[in-house]
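*Asks:* Coordinates only, no sequence provided:
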């Protein structure tokens, strides 16, 4: 049976710290709903009402487009080992791009990883836990290194070119503001 909370409790924060991946869901008022798996060392709990995650360069940029039109976001964690648990964080998110004031304030919370694209700050208005008894067991082996290696090989100029080609619009044609708000400083 699911339980709802107005904020994260210590048990939720401890559960999050043990997870190797999470899922992010966003949607604009119309068009496609997006769900993306996330990994790497990219998630921070700021307090019981706020979390921050670092988004890396990918083949699309749906989250940025959706949040620019509708800030609703759901983040889901699920246990692949141990006790069956699903934890969802619901709230309103804001994208923080490299040229935004909040970038310098928050980027230091993460290791320096090539390919960093945006930060997302989620103000949580509801937390829901549920059993997750149908989620299968999986063994964690190691993080994937391909994205970091690719981004390092591209360099800042190559990443900017990739963003220009692949990350400026969502699948539904919504602007992501990636170039206007993410000029990489020398």
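*Replies:* Yes, it's here. In this text the structure is predicted, and so the values were computed from the model without any measurement. Numbers count the residues shown, from 1 in each chain.

*Asks:* CA atoms for contacts and neighbours, from now on please.
*Replies:* OK.

*Asks:* Select the longest strand from the protein.
*Replies:* Longest strand in the chain, counting residues (DSSP state E): strand 116-130.

*Asks:* which of the residues in the helix or strand following that strand are buried?
*Replies:* With elements assigned by DSSP states H and E, the helix or strand that comes after strand 116-130 is helix 146-166. By 16 or more other CA atoms under 10 Å, the buried positions in helix 146-166 come out as 147, 148, 151, 154, 156, 159, 160, 162, 163.

*Asks:* since we're on the nearest residue to the first one once chain neighbours are set aside, how many residues are nearby?
*Replies:* Just to be clear, that refers to residue 147. Leaving out its chain neighbours, the residue that sits closest to residue 147 by CA to CA, 6 or more residues apart in numbering is residue 115, at 7.6 Å. Residues within reach of residue 115, counting by other CA atoms under 10 Å, total 21.

*Asks:* Please give me every residue in contact with residue 115.
*Replies:* Neighbour list for residue 115: 56, 57, 147, 148, 151, 152, 159 [criterion: CA atoms under 8 Å, 6 or more residues apart in numbering].

*Asks:* Let me have those in TSV, adding distance to residue 81 as columns.
*Replies:* Shown next, in TSV, are the contacts of residue 115 (distance: CA to CA, whole Å):
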residue	distance to residue 81
56	26
57	29
147	25
148	26
151	31
152	33
159	36
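
*Asks:* Which single one of the residues you listed is nearest to residue 124?
*Replies:* Closest to residue 124 out of those is residue 56 (21.9 Å), distances taken as CA to CA.

*Asks:* that older thread, the longest strand of the chain - contacts with which helices or strands?
*Replies:* Taking 3 or more CA pairs under 8 Å, 6 or more residues apart in numbering; DSSP states H and E as contact, the helices and strands that strand 116-130 lies on are strand 3-5, strand 50-56, strand 86-97.

*Asks:* got those strands as CSV, with mean neighbour count columns?
*Replies:* CSV is the format used below for these (neighbours: other CA atoms under 10 Å):
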stretch, mean neighbour count
strand 3-5, 12
strand 50-56, 21
strand 86-97, 22
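
*Asks:* and of those strands, who's closest to residue 104?
*Replies:* Set against residue 104 and scored by CA to CA, those come closest in strand 86-97, at 9.8 Å.

*Asks:* dropping in the other structure now:
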């Protein structure tokens, strides 16, 4: 049976911290495609307070989440336990994009662990609904390790490579919604830990 929570309490914080991945879902206001993205690296997600969470948004092959948040702000984050204790947790709310050149970026960045090359932004979400469900049909899987592939890939990129991404596949969503602005900063050259 699903349970709704008034906030992200200590028990939910522990559950979130134990999950090696999470999923992000957004959709445009009118028509278009729904986006659902898996996110890895445990140290890229942070609970800021009982109703606010954030995650590091790393450069990817598209810009759907940012474009949809610019369009309407709606976002759902889902955590799913793959251990013997089955559970799904959904954080539904309103998100916003914090660029690396925004004043609050540095303070938010301190909530995350290891530096990751290719940080495009921080997504901050005010959770309006926090609810779990059983997850009884979710398979039991064993976590082996995180993949360093994305960090390794980004570490090899130059500022010019990221600039091309900003004006290329990250400029608009697949439904032609605005994504990154032309003046979006390239990521800092953080080392891979």
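*Replies:* Thanks, I have the structure now. Everything numeric in this text was worked out from a predicted model, so none of it was measured.

*Asks:* returning to what we had before: now distance to residue 181 of the first structure too, for the helices and strands packed on strand 116-130 of the first structure, in JSON lines please.
*Replies:* Below are these laid out as JSON lines (distance: least, CA to CA, whole Å):
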{"stretch": "strand 3-5", "distance to residue 181 of the first structure": "34"}
{"stretch": "strand 50-56", "distance to residue 181 of the first structure": "14"}
{"stretch": "strand 86-97", "distance to residue 181 of the first structure": "6"}
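
*Asks:* Nearest to residue 33 of the first structure, out of those strands?
*Replies:* strand 86-97 (15.2 Å).

*Asks:* quick one: the closest one aligns where in the second structure?
*Replies:* Mapped onto the second structure using TM-score structural alignment, strand 86-97 of the first structure covers residues 88-99.

*Asks:* so how far is the matching stretch off the chain centroid?
*Replies:* In this view, stretch 88-99 of the second structure has its centroid 8 Å away from the chain centroid, taken as CA atoms, centre = their mean, to the nearest Å.

*Asks:* which residues sit against that stretch?
*Replies:* For stretch 88-99 of the second structure, contacts defined as CA under 8 Å, 6+ apart pick out 66, 69-70, 73-81, 104-105, 120-135, 184-185.

*Asks:* Any of these buried? List them.
*Replies:* Buried by 16+ other CA under 10 Å: 66, 69-70, 73-81, 120-127, 130-132, 134-135, 184-185, out of those.

*Asks:* Now the residue most central in space within the second structure. Nearest residue, chain neighbours left out?
*Replies:* In the second structure, the residue lying closest to the centroid (CA atoms, centre = their mean) is residue 55, at 4.7 Å. Nearest non-adjacent residue to residue 55 of the second structure, counting by CA to CA, 6+ apart: residue 45, 4.3 Å away.

*Asks:* Count the residues that sit near the aligned partner of the one you found in the first structure.
*Replies:* Taking TM-score structural alignment for the superposition, residue 45 of the second structure sits opposite residue 43 in the first structure. A count of nearby residues for residue 43 of the first structure, using other CA under 10 Å, gives 23.

*Asks:* In this structure residue 43 of the first structure contacts residue 52, no?
*Replies:* Yes - taking contacts as CA atoms under 8 Å, residue 43 of the first structure lies within contact range of residue 52: 6.0 Å.

*Asks:* The closest residue in space to residue 5 of the first structure that isn't next to it in sequence: what's it in contact with?
*Replies:* Of all residues beyond its chain neighbours, the one nearest residue 5 of the first structure is residue 127 (5.0 Å), with distances taken as CA to CA, 6+ apart. For residue 127 of the first structure, the contacting residues are 4, 5, 6, 7, 8, 87, 88, 89, 90, by CA under 8 Å, 6+ apart.

*Asks:* go again using 7 Å as the cut-off
*Replies:* 4, 5, 6, 7, 8, 88, 89, 90 (CA atoms under 7 Å, 6 or more residues apart in numbering).

*Asks:* distance of it from residue 88 of the first structure?
*Replies:* To residue 88 of the first structure, residue 127 of the first structure is 6 Å away according to CA to CA, to the nearest Å.

*Asks:* what do you get for residue 139 of the first structure?
*Replies:* With CA to CA as the criterion, residue 139 of the first structure and residue 88 of the first structure are 22 Å apart.

*Asks:* cool, residue 81 of the first structure as well?
*Replies:* 17 Å.

*Asks:* repeat for residue 103 of the first structure
*Replies:* Applying CA to CA, the value for residue 103 of the first structure to residue 88 of the first structure is 25 Å.

*Asks:* With residue 10 of the first structure instead?
*Replies:* Here the criterion is CA to CA. By it, residue 10 of the first structure lies 15 Å from residue 88 of the first structure.

*Asks:* How about residue 52 of the first structure?
*Replies:* Here the criterion is CA to CA. By it, residue 52 of the first structure lies 14 Å from residue 88 of the first structure.

*Asks:* residues touching the spatially closest residue to residue 90 of the second structure that is not a sequence neighbour, list them.
*Replies:* Leaving out its chain neighbours, the residue that sits closest to residue 90 of the second structure by CA to CA, 6+ apart is residue 78, at 4.5 Å. Neighbouring residues of residue 78 of the second structure by CA under 7 Å, 6+ apart: 22, 23, 24, 88, 89, 90, 91.

*Asks:* Lovely, talk soon.
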